[in-house]
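K.L.:
The following block contains a protein sequence and its predicted model.
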Amino acid sequence: MTAVFPGIPPEFVDQLLPTKLGIEITQWSADRVVATMPVKGNLQPYGLLHGGANAVLAETIGSACAALNAGLDRATMGLELSCTHHRGVREGIVTGVATPLHVGRGTVTVDIVITDEQGRRSCTARLTCVVRDRPPGS
């Protein structure tokens, strides 16, 4: 399943950074958001998956998880992202899994684990989003 971005016109989706990196969201729920990303096309000069690509994957699924927990009448915005890169990945596909750690009225914190095709953890991330009321008409 290709990522769907509610409220984004279909002709604009190809301009989104997650689309450019090949991120595909495969599972959406308030308890768990899962996505995959190809390593090919997302490398740094040493031939390893770029840490920034890991960060984009983490922020994409962490933000989706936070938004699903905040509810339709609330808006979430990234406040802090922390990524620890445990091992390099040279090929294949990585999978990110985001689960909520804290769901509060003002913030949502999400744990994100990224693994390679052998199930080895390559990155651990934590994203905290601030939660606000949506402006009228948005």
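P.N.:
Received it, and whenever you're ready, just let me know what you need. What you see is a predicted model, and the numbers here were worked out from it, not measured in a lab.

K.L.:
Going by C-alpha atoms from here, please, whenever you check contacts or count neighbours.
P.N.:
Will do.

K.L.:
what residues are up against residue 35?
P.N.:
For residue 35, the set of contacting residues under the criterion of C-alpha atoms under 8 Å, 6 or more residues apart in numbering consists of 23-27, 57, 61, 95-97.

K.L.:
For the longest helix seen in the chain, buried residues please.
P.N.:
The helix spanning the most residues in the chain, taking DSSP state H as the definition, is helix 51-70. For helix 51-70, burial by neighbour count (16 or more other C-alpha atoms under 10 Å) applies to 51, 53-70.

K.L.:
Helix or strand next in line after that helix, which one?
P.N.:
strand 74-85 (DSSP states H and E).

K.L.:
what packs against that following strand?
P.N.:
Contacts defined by 3 or more C-alpha pairs under 8 Å, 6 or more residues apart in numbering; DSSP states H and E place strand 74-85 against helix 51-70, strand 121-133.

K.L.:
take a look at this one as well, against the first:
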Amino acid sequence: MSAAHPSPAEPTAAAAAAPALSAELRAHFAPLLDGTLMERCGMELLTLDAGGGTMSMPVAGNTQPAGLLHGGATIALAESIASFAAILRAREVHGEGAQAVGTSVSALHHRSARTGLVTATAVARHAGRQVASYLVDVHDEAGMLLSTVTVEAMLLPPR
């Protein structure tokens, strides 16, 4: 496959760069997901560090009336993985207890999906002390690019 359409068996360089979610990190974030949109949409953290990560979501249950993956669900997936990475960046900069909040999201949808899983891969484009920006590509199981999303987050010190 071409670089524009990576195979799921051959993850993008960005996806390969982020480490698999450690048991410690998974245990830390698991209670934070209870009752959230991420839980209702079936999102699953796959890899994560302050520089980015990957998160998947089933198409089933996240569709619009025409049976296609809902653009809003796609954006929520992209913002979620970028936000998790931004939280880790905030903690690198400001210490334990720091948080990140999204301030801007912009999406371009190239195509949609009807079945299977979609995976969002976030890569930091700017990792500052107050703001972090991520570029997120969302692919289907065949590796087709569905959406490109930019997410900016403000990095907040502990309160």
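P.N.:
That came through, no problem. Only a predicted model underlies this, so the values are computations on that prediction, with no experimental measurement involved.

K.L.:
related to what we said a few turns ago, which stretch of structure 2 lines up against the longest helix of structure 1?
P.N.:
Equivalent residues of helix 51-70 of structure 1 are located at 71-90 in structure 2, counting by TM-score structural alignment.

K.L.:
Check the mean deviation of that stretch from structure 1.
P.N.:
Stretch 71-90 of structure 2: mean distance to aligned residues in structure 1 after superposition is 0.8 Å, counting by mean C-alpha distance after the TM-score superposition for structure 1.

K.L.:
Need the counterpart of residue 52 of structure 2 in structure 1.
P.N.:
Counting by TM-score structural alignment, the partner of residue 52 of structure 2 is residue 32.

K.L.:
To clarify, my last question referred to residue 124 of structure 2.
P.N.:
Match for residue 124 of structure 2 (TM-score structural alignment): residue 100.

K.L.:
what comes up buried for the host helix or strand of that match?
P.N.:
Element membership of residue 100 of structure 1 [criterion: DSSP H and E] is strand 93-103. Counting neighbours by 16+ other C-alpha under 10 Å, one finds that the buried residues in strand 93-103 of structure 1 are 93-101, 103.

K.L.:
Kindly reformat the residues you listed as TSV containing distance to residue 123 of structure 1.
P.N.:
Putting those into TSV (distance: C-alpha to C-alpha, whole Å) gives the following:
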residue	distance to residue 123 of structure 1
93	13
94	10
95	10
96	9
97	11
98	12
99	14
100	17
101	17
103	22
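
K.L.:
Return the member of those residues nearest to residue 132 of structure 1.
P.N.:
Using C-alpha to C-alpha, residue 103 is the member of the buried residues of strand 93-103 of structure 1 that sits closest to residue 132 of structure 1, with 13.0 Å.

K.L.:
Verify the contact between the closest one and residue 69 for me.
P.N.:
Yes. Residue 103 of structure 1 is in contact with residue 69 according to C-alpha atoms under 8 Å; the separation is 7.0 Å.
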